[in-house]
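> The following block contains a protein sequence and its predicted model.
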Amino acid sequence: AKGAGVAIRPHLADLVTCMLESLSSLEDQGLNYVELHAANVGIQKEKLENLRISIAKGSPMWETLELCIEVVDNQSLDILVPRLAQLVRSGIGLNTRVGVASFVTLLVQRVNLEIKPFTGMLLKLLLPAIIQEKSGHAKRAFASACAIVLKYSTPSQAQKLVDDVAALHAGDRNAQVSCAVLLKSCASLAADVMSGYYATLIPVIFISRFEDEKYVSGLFEELWEENTSGDIVTLQLYLEEIVSLATESLTSSSWASKRKAALAITKLSETLRESLSTYSQVLLNSLLKEIPGRLWEGKDALLTALAALCVSCHKAICSHEPSAPNAILGVITSACTKKEKKFRESALCALEQVIKAFNSPEFFNAAFPLLYEMFNPTTAGTKSEQEPSGSGSVKSDSGEEAENYVPRSKILDCTTSCVDVASVGDLLQQKQNLLSLLSHALSPSFPWTVKVSAFLSIKKLCSKLKATAVNLGDDASHAGLTALVHELFLAVSPKVVDCIQTVKIAQVHVAAAECLVQLIELYGQFQPAPALGQGFKHDIAQLYETEKNEQAKSLLKNCVVILGNL
């Protein structure tokens, strides 16, 4: 081949085809055997494939193939390319598959524009080869070949390939990996062509970052980082296309597609904040349509997306449709009643965020009765939540236990948000249920995490009542508020003291002491009759003397001082 030069041109097709096939047929069969049993002996298949390919490309046969490329001309291309296409379609063996893909890549780099008459045929064959190929090395080799051919294709051919590649993101794992591998090759070898189709490809890359499988999402994450100039700029530039693809994916029959679209909407909301307002109504309508109905694995992501959208775009949502907040609240409160544990917890988290976002006093009466019912101590057969005391996660329950699970900490977090937005009149109307819930939350039977959430609710209620008292001019309202303060103090103060005495966790002591400061200050502000007894003051003084945590001790000292001035 070295000496023959152009004399071998008439025989190039036969020579190249024969040598490419021989890369596999003449390989040491021992390597094939080792690969078949690689897993059994602890050898990584990927590394073994790499070894086989390296040996093949270091052989005299591959050197000869490279020499053949040097003598290719237009006339020999007419015969050679169809033979290569046939080998792409039917070649067998790892070395042959990688060999023909690599040969096509080198050939196109050698002839450049002269490959144009064959780009359509090659693209039609190379894309299916990428998808069907099981070997990672061969898949990447065919992707490189496809990308280099794309560089010289016509606009219509490029558009067809881009559309086909973009559609792969909604397929199975292999289709998604094929999509990512090909896009990575295109970004490297045909960046100028690829950049013209970013409006189609960027949304696919963005949404595919949220695939369940880490390997797949990692591939698209790399693509995103390599082909964008920062989240905010890129998302704003292609926002219309991303929103369109996200809403389309939400209506897919695939649960995985729905879930990753919801996660993408969450990311959009958290990143763009109010800049997403233009499309908030489209996204809101899509989410509200998908949340009701049967449950499926991963559906909780829709609730998270809805909450994130409301937090970021609550002003635009209210401005466009004043009744929208109530509709959103209705969908979320309905989701809170579902039995599936993870979905119910996500619904409660969403409820808390939505109440805070819209800050509507109406939400208290709409949500609190449900929260009270869910927490209701008279409910039979409920399972007290078992929350993590350290870094471990809550184990999933199954069957009847999962149905009876009560996420009390999250219910209390929602209650805190409800209290924050409530009017004083609504608080007085729900006084008995509110005090019953807070008192019951401090029961010894519940984990310390529930108690900490209860302390937060009590502190929020105290702050609310303090702020309200300043603006009260009505004697009747003041009397009602004074009665609420008195009953609140009597209902929860002894239980807060009991928590400090019985729970040996520093975090609980600090939170409980903060709660006591708020309760005593509130009591002092209203001075309801009868006055505080000496027994309570003695208990607080004793707690102060025995407390070991410095922060809690300092707070308890404040309690002693305030009580001394009452």
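All right, it came through fine.
> From here on, just use CA atoms for contacts and neighbour counts.
Noted.
> Name the nearest residue to Leu351, ignoring sequence neighbours.
Ile332 (6.2 Å; C-alpha to C-alpha, 6 or more residues apart in numbering).
> so the one you found sits right up against Ala350, yeah?
Yes: between Ile332 and Ala350 there is a contact at 7.2 Å, judged by C-alpha atoms under 8 Å.
> returning to that earlier point: how about the residue nearest to Leu351, secondary structure?
Using DSSP: H, G, I helix; E, B strand; the rest coil, the structure places Ile332 in helix.
> How about Ala138?
Going by three-state DSSP: Ala138 is helix.
> And Val6, how far from Leu20?
Here the distance between Val6 and Leu20 works out to 20 Å (C-alpha to C-alpha, to the nearest Å).
> These two: which is more packed in?
Neighbour count, other C-alpha atoms under 10 Å: between Val6 and Leu20, Leu20 has more, with 23 against 15.
> Just give me the neighbour total for the residue nearest to the more buried one when sequence neighbours are not counted.
Distances taken as C-alpha to C-alpha, 6+ apart place Thr96 nearest to Leu20, at 5.4 Å, with adjacent residues excluded. Counted with other C-alpha under 10 Å, the neighbours of Thr96 add up to 24.
> So what would you say the end-to-end distance of stretch 32-48 is?
Distance between the two ends of stretch 32-48: 10 Å, counting by C-alpha to C-alpha.
> Return the residues in contact with Ala469.
His478, Leu481 (C-alpha atoms under 8 Å, 6 or more residues apart in numbering).
> what helix or strand does it sit in?
helix 448-470 (DSSP states H and E).
> Tell me which residues of that helix come out buried.
By neighbour count on 16 or more other C-alpha atoms under 10 Å, the buried set for helix 448-470 is 448-466, 469.
> Would you check the distance separating the longest helix seen in the chain from the middle of the chain?
In the chain, taking DSSP state H as the definition, the longest helix is helix 475-502. Taking C-alpha atoms, centre = their mean, to the nearest Å, one finds the center of helix 475-502 at 42 Å from the center of the full chain.
> Please name every helix or strand in contact with it.
helix 424-429, helix 431-441, helix 448-470, helix 506-526, helix 534-546 (3 or more C-alpha pairs under 8 Å, 6 or more residues apart in numbering; DSSP states H and E).
> In addition, the following structure is provided for comparison:
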Amino acid sequence: MPITSIHSSLAQRSGELLEVLSSNNQKIRQLAAKAFGMLAPLNDKASGSINKLRSFIESAGPSPPAALSAQYQGSIASLAGFTSRSMLYGKLGNSEVHVKFLNDRFLAALDAGDAAIRDSAIDAVNQLWSVGLSFPGSLDEFDRILGALFKLGEANNEKAIRAIGRLAIPAAADRETGREQSTFMDLVLNQLFKLFEVKRTEVHFATGEALASVVARWDSDAVQLGLDIQPQGAGESEIIAILRKRPEKIAAVLEKLINDCKTTKPSLLKASGIWLFCIIQYCSHLPEVQARLRECQVAFMRLLTGRDELVQETASRGLGLVYERGDESLKGDLVKDLVASFTGSKTQLKVDDDTELFDAGALPTGEGKSVTSYKDIISLANEVGDQSLVYKFMALATNAATWTARSAFGRFGLSNILSEADLDPKIYPKLFRYRFDPNSNVRRSMDDIWKAVVKDSSATIEAHFDAIMTDLLKSILDGKEWRVREASCAAIADLIYGQQFTKYEKYYTDIWRVTLRVIDDQKASVRAAALKLCMGLSKSLVTQLQEHNSSGSAKAMITQVLPFLLSDKGVENSVDEVKVMAITTVLDVVKHGGDTLKPFIPTIIIHFLGLLSTIEPQQINYHYQRVSEEDREGLDKLRSSAATRSPLFECITNCLRFADEAVLKELAPQLVQTIKSALGLQTKVGCSEVLSTLALRHSILMPPYNGLFLKAMETQVLDRNNEVNRAYAKSAAYLLRTASSETRERFTSKLTVLYMGAEEDARRQKVADAVLAIAKVSPDAFNDLESRLLPFAYLGKHDTDEYVSEAFEEVWSQHAGGSHTVKRFVPEITEFIIKALDTSKWALQHGGALAIASMVTALSSAAGKDGQFGEAELKTIWPVLDKALALKTFKGKEKLITAYPLFVRHGKKLWANDKAVATQTKKIAVREAKRNNDDYRPFAFKALGRFASARGDLDMYKEVAGLVSDYLSPDVKETQSDTERKTTQAALKAVLNAYSREKMRSDPAAIMQDIVATMEESRLALKAARDAWFAGSVEILAEAGAAGTSLPTSVHEVEARKWFALLLADEADVILESQRLDRAKALGAAIKAARQGVFGPAKELESVLADMRTKVIEMASAERSLDVQKALRNAAD
């Protein structure tokens, strides 16, 4: 099908595109409007669609609501596209009607607040101006439009800037305005030139495009690229053919831009470069531009020295564009200029007061100010009275400009131009050195040039190796600029890297000589580069060792090099750079030196242990002094870990691989002395790691030295730094593996002495660390010493300090863990407890008391509920327990008093046959219950009740009831504190446990009467201790029911009803479900006891039982809990 038929077919459907104009997707709206503009002019029936567009636009008004905004934008764009393309198709028709309509909308949109509406109106009128339509009818209207667009352009609106350029396309723009012989076009150009102050780069490119549109109109690619149809008829002849370039304006604009590229004003310089680039980009095919490409080239070359990277990039890309669009002669000139700039050393600077010569902050003068401009240089020179500063600063600025220009070569494509030139071989040494310039821009640029110029890098270096090396050595010695010296060092390091030694053997001495000369250069970066080169040289030395390790020359090299490097001129040098170089070299030599190192191993190890504490950054120590103790712990772990993982310690480890008897004989006394004198954490941790490594890798050699090292460890495990003491503890544990029995006994005995003599918690913590280390690291040694260490750990795990307790708990769990182990070591544990109780330190006394309590509990668990302790155990434990209970109350003593009834219950063999002991046990129970400590009292009361229960030979009911009566009295508060509530519960439990079991078996009625009487007087206490009352009732009633033949023959109806009533005393109160369930069980126990005859013959208590069952059934009916209902019904049944 012919293309015209396709157009015709599509044009007939152009009206369908109007449905898409309301889309919220801007891209879809724009495409639809563009398609409509291209097709509708070809549709003879498009008038309906056009009328529809105009009607909608008119109805929406100049400021359409948000709901209609999208459709309004699409409609404006569609109508403008239709009008402009109608002109290009040559179908002029009544375009003036639409033009005026759109122009009115545009003028209204300029005043509107909606940016989207305004931008759509600008796009619409932009299309009209491009085809010569809608030029303002008056100067005032022109000023209004130009002013509004310029204001938007200053606000970074690129559409407005491009519209300013299109405003000058119509022929009417060439008319005189009547103002100082200027045309409308001149006014447009003036406004565009004012935009140089805008900082945004995209705005400058939009301005450059607008300038191209003004001076070349449809001859400019900027305008041509917007053409999306083929102009026809009048559209071709009356628009495209007429609205052509303006030669005189092209020349004038080029002249201005070329001159402005010489300015010293940074913002104008940047803008002029970009605008000139745009003119060439869009108009380089025009003769007027071609004729001045050489001048443009010079302007861009000048811009290469700019300090702004964007200016450099613009200049570089501009030169590339000139090279691309120019003829052969121009290309040759450009190559010559670039090579001259590359190899030359002089750059002419044109400056005035505001010329920016240095980056802000590069040359600070104090008070937040810095030298940046020529004016600042003059002011500084006048201030200090030294006019020579002007020349010094300008020399710096000139040098900076030279390197700035060079740095732009590779970064922005100029290397492609240089690659086409025939270069003198003498350039290779310079180019090779430039590749290592300290300035990253220069370095990157030179790399790009090298890759472009040198096709085979390896071959080129091979061919010019001697020339390059000679130039570099000379540059290090004679280079006046620090950057030349630094680059030369880096270049030599790269040049010899990977080369065979024979390649640079004749230069080796000279390289060392010149490198050492600049290793203390006044410029830090030069020193760093020289140091790096030294490291490379040391690697070459290592390579020789690897290849010829056992040769006489290798041994001679080590013999000469190591003493020097380990002296104060090497690893202990005050110059950090030299120190690092020496350390690094020693590390490499040790790594590959092999057996030839043996004579130097002790010296290397001792020196490097000392160095461990000197290499830590000062910032860490600064922060360490200012953080909390908890944070210091974490920081110490990191510091110690860093020390043992550092290259220095790796070197020490490598040395230890070659340790033998001769080495250890010399090393041991030096190492002990270092351990004693070390101050830094890293050195101490390093010493501990050396000991551990020796114990693990050279255990056969260690027995003669274990005693010496462990003697030193006796004090080092107490180091005030936790990380250090743990490290030494681990080392001591490793040493114990191969230590003799005598040495083991002495060391562990010393630990127990240190623990017992500790004046503070910290020392006991460190002893705990040591014991824990033995338990983990040397389990066999621990097992050999378990008769001392396990009892010791048992005492320690009850220490009042949490850290100590946890550490010893871990020891105990790992090597014992059960109550039978306690039974096995009762004498030994007791011995340690006695020592703790005999000290004057409260912490140890309390720990001993807790230990005896725990031991009694463990023995009780091992004996079972009704078992008895052995006589030997009882005689061993009793005096210690008596002494511990005599201590004043302390935090944790409740554990001791809780364990006391257990001892009485399982110790019948002791007190049953010894009246004094029996009397003392009762005295202790009563004494502890009378202690005036609110927190301790509940436990003492409970223990008193359990004691009375355990002592079946005593009837302590009245004594106990009287002792706790104050806490069961009727005036007890209904609302109690937690401690008061616990005391009341304990008091009630004590009373309910204190009855005589023998009397219960012989006369249960009397016991029941006593208890009922006491409970009657303690009704309020029953509310505070419901759980104890309900549970105690079940136990007492059950035991009374088991009395059998001793049950009463007479009726005790009153007691039965009272007991039942006491259980129901809080029936009206809201209590927990669990408590209601316990009460139901207690009621069931009461009914069962009545049936069993606890309150007299059951037959005579039928009415009581009936009342009880009736009440219980009534409660079950009202109860909402199914479990409680079930319990109540079971009680009734």
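All right, it came through fine. Worth saying up front: this structure is predicted, and the values here are computed from it rather than measured.
> TM between them?
The TM-score (TM-score structural alignment, normalised by the length of structure 1) is 0.81; 529 aligned residues with a C-alpha RMSD of 3.5 Å.
> sorry, back to before: how deep is the equivalent of the residue nearest to Leu351 of structure 1 over in structure 2 tucked in, by neighbour count?
Counting by TM-score structural alignment, Ile332 of structure 1 lines up with Ala925 in structure 2. When neighbours are counted by other C-alpha under 10 Å, Ala925 of structure 2 registers 22.
> again, but for Leu516 of structure 2
17.
> one step back: where does the alignment partner in structure 2 of the residue nearest to Leu20 of structure 1 sit, in terms of helix or strand?
For Thr96 of structure 1, the aligned residue in structure 2 is Thr683 (criterion: TM-score structural alignment). For Thr683 of structure 2, the host element (DSSP H and E) is helix 681-697.
> what's the average per-residue distance for that helix once overlaid on structure 1?
Helix 681-697 of structure 2, aligned to structure 1 and superposed, deviates on average by 1.9 Å (mean C-alpha distance after the TM-score superposition for structure 1).
> which other helices and strands contact that helix?
helix 601-611, helix 629-644, helix 647-656, helix 661-677, helix 722-738.
> Please produce TSV containing the ones you listed, extended by distance to Val1070 of structure 2.
Converted to TSV, those look like this (distance: least, C-alpha to C-alpha, whole Å):
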stretch	distance to Val1070 of structure 2
helix 601-611	74
helix 629-644	49
helix 647-656	72
helix 661-677	71
helix 722-738	56
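> what's the most buried one of those?
helix 722-738 (a mean of 26; mean count of other C-alpha atoms under 10 Å).
> tilt between it and helix 681-697?
Inter-element angle recorded for helix 722-738 of structure 2 and helix 681-697: 20 degrees (by axes from the mean of the first three to the mean of the last three C-alpha atoms, to 10 degrees).
> next structured bit after helix 722-738 of structure 2?
Counting by DSSP H and E, what follows helix 722-738 of structure 2 is helix 741-756.
> angle of that next one against helix 722-738?
150 degrees.
> quick check, distance from helix 741-756 of structure 2 to the centre of its chain.
45 Å.
> Out of the helices and strands packed on helix 681-697 of structure 2, which is closest to Leu1077 of structure 2?
The minimum distance between Leu1077 of structure 2 and these falls on helix 629-644, with 49.5 Å, by C-alpha to C-alpha.
> Contacts for the closest one, please.
Leu612, Tyr624, Phe649, Glu650, Leu681, Gln682, Val685, Gly686, Glu689, Asn722, Glu723.
> what's the angle from that helix to helix 681-697?
Going by the same axes, to 10 degrees, helix 629-644 of structure 2 makes 50 degrees with helix 681-697.
> what's the offset of helix 629-644 of structure 2 from the middle of its chain?
18 Å.
> Same question for stretch 399-413 of structure 1.
23 Å.
> what do you get for stretch 614-626 of structure 2?
20 Å.
> ends of it, how far apart?
20 Å.
> List the buried residues of that stretch.
By neighbour count on 16+ other C-alpha under 10 Å, the buried set for stretch 614-626 of structure 2 is Tyr624.
> what's next to that stretch, contact-wise?
Arg632, Leu635.
> wait, Ala246 of structure 1 sits on Ile207?
Yes: assessed by C-alpha under 8 Å, Ala246 of structure 1 is found in contact with Ile207 at 7.3 Å.
> what residues do the two have in common as contacts?
With C-alpha under 8 Å, 6+ apart, Ala246 of structure 1 and Ile207 have common neighbours Ala261, Ala264.
> Am I right that Arg294 of structure 2 falls within a strand?
No: going by three-state DSSP, the assignment for Arg294 of structure 2 is helix, not a strand.
> how many other residues sit next to it?
19.
> To which residue of structure 1 is it aligned?
So, by TM-score structural alignment, Arg294 of structure 2 is left unmatched.
> check contacts around Arg294 of structure 2.
Contacts for Arg294 of structure 2 (C-alpha under 8 Å, 6+ apart) come out as Leu330.
> Next one: it from Leu269 of structure 2, what distance?
19 Å.
> ok, now Asn399 of structure 2?
20 Å.
> Looking at these two, which is more packed in?
Leu269 (21 against 15).
> hang on, that one in a strand?
No: using three-state DSSP, the secondary structure at Leu269 of structure 2 is helix, not a strand.
> per the alignment, it corresponds to what in structure 1?
Checking with TM-score structural alignment, Leu269 of structure 2 has no match.
> Verify the contact between Leu269 of structure 2 and Ile258 for me.
No: in this structure, Leu269 of structure 2 is not within contact of Ile258 by C-alpha under 8 Å, at 10.1 Å.
> So what does Gln176 of structure 2 match up with in structure 1?
For the record, residue 176 of structure 2 is Glu, not Gln. Residue correspondence to structure 1 (TM-score structural alignment): Glu176 of structure 2 is left unmatched.
> Work out for me the element the equivalent of Leu881 of structure 2 over in structure 1 sits within.
Residue pairing (TM-score structural alignment): Leu881 of structure 2 is matched to Leu287 of structure 1. Assigned by DSSP H and E, Leu287 of structure 1 belongs to helix 280-290.
> Average offset of that helix relative to structure 2?
With mean C-alpha distance after the TM-score superposition for structure 1, helix 280-290 of structure 1 averages 2.2 Å from its match.
> Run through the neighbouring helices and strands of that helix.
Counting by 3+ C-alpha pairs under 8 Å, 6+ apart, helix 280-290 of structure 1 packs on helix 239-250, helix 300-320.
> Using a markdown table, lay out the ones you listed together with distance to Glu547 of structure 1 and mean neighbour count.
As requested, those are exported to a markdown table (distance: least, C-alpha to C-alpha, whole Å; neighbours: other C-alpha atoms under 10 Å):
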| stretch | distance to Glu547 of structure 1 | mean neighbour count |
| --- | --- | --- |
| helix 239-250 | 54 | 20 |
| helix 300-320 | 40 | 22 |
